[in-house]
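*Asks:* Need a 3D model of the following:
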Amino acid sequence: MSAHIPNERPAPDSVLTDIVDYVLDYEITSDLAYETARNCLIDTLGCGLEALDYPACTKLLGPIVPGTVVPHGAKVPGTQFQLDPVQ
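*Replies:* The predicted structure is shown next:
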């Protein structure tokens, strides 16, 4: 006989809830922090778009089943793909 496995989600651990509380409640007042975050975002997008020039990177992109389109999926910047956000 199989054992009963509950389908209830366990409560998140304390480290995870501490991070969420910090992210939601902390007020950023530093212009330097916003400028740094902006520069990090621009650099990340630039590096991601640059990686599209390398076949070793682009072979990791795309749907699991070739030709699949998810109508309200997440668009992959720099490509024609619109995929399931989980993938």
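
*Asks:* From now on I want contacts and neighbour counts done on CA atoms only, so please keep to that.
*Replies:* Fine.

*Asks:* Pull up the distance across stretch 73-87, start to finish.
*Replies:* 10 Å (Cα to Cα, to the nearest Å).

*Asks:* To compare against the first, here's the next sequence to fold:
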Amino acid sequence: MPSNVDSNERPDYDPEIQAIADYVLNYRIDSQEAWDTARHCLMDTLGCGLLALRFPECTKHLGPLVEGTLVPHPARVPGTSHRLDPVKAAWDIGCIVRWLD
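*Replies:* Predicted coordinates:
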């Protein structure tokens, strides 16, 4: 009797995805200039995000979807008092860091 239940075995990742994952996990950065550049990019991103919080058109998009919602393991949004579920926090962080673009 044939079964119509899907297999529980996960297929291998595409080679391109596996190559990216291997690079992220295993590549060693030995260049001080690369580290300095990454630090400057992070500081610029945080600065732009904090500046964006001065714009009401930006901040109206931030915060919980339902006011008063308590999340057991919340993610914080830099520059705000928001402690949100990870998906909404990712949206909010993306909103503030891209607002001035």
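
*Asks:* And the helices in structure 1?
*Replies:* 14-25, 31-51, 55-58 (DSSP state H).

*Asks:* Pull the distance from the second one to the chain's centre.
*Replies:* Averaged C-alpha coordinates place helix 31-51 of structure 1 at 15 Å from its chain's average position (Cα atoms, centre = their mean, to the nearest Å).

*Asks:* Check stretch 25-36 of structure 2 too.
*Replies:* Using Cα atoms, centre = their mean, the distance between the centre of stretch 25-36 of structure 2 and that of its chain works out at 21 Å.

*Asks:* Any chance of CSV for the helices of structure 1, columns mean neighbour count and distance to Q80 of structure 1?
*Replies:* Putting the helices of structure 1 into CSV (neighbours: other Cα atoms under 10 Å; distance: least, Cα to Cα, whole Å) gives the following:
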stretch, mean neighbour count, distance to Q80 of structure 1
helix 14-25, 10, 33
helix 31-51, 12, 13
helix 55-58, 11, 12
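
*Asks:* what would those look like in a markdown table with distance to Q82 of structure 1?
*Replies:* Shown next, in a markdown table, are these (distance: least, Cα to Cα, whole Å):
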| stretch | distance to Q82 of structure 1 |
| --- | --- |
| helix 14-25 | 29 |
| helix 31-51 | 16 |
| helix 55-58 | 15 |
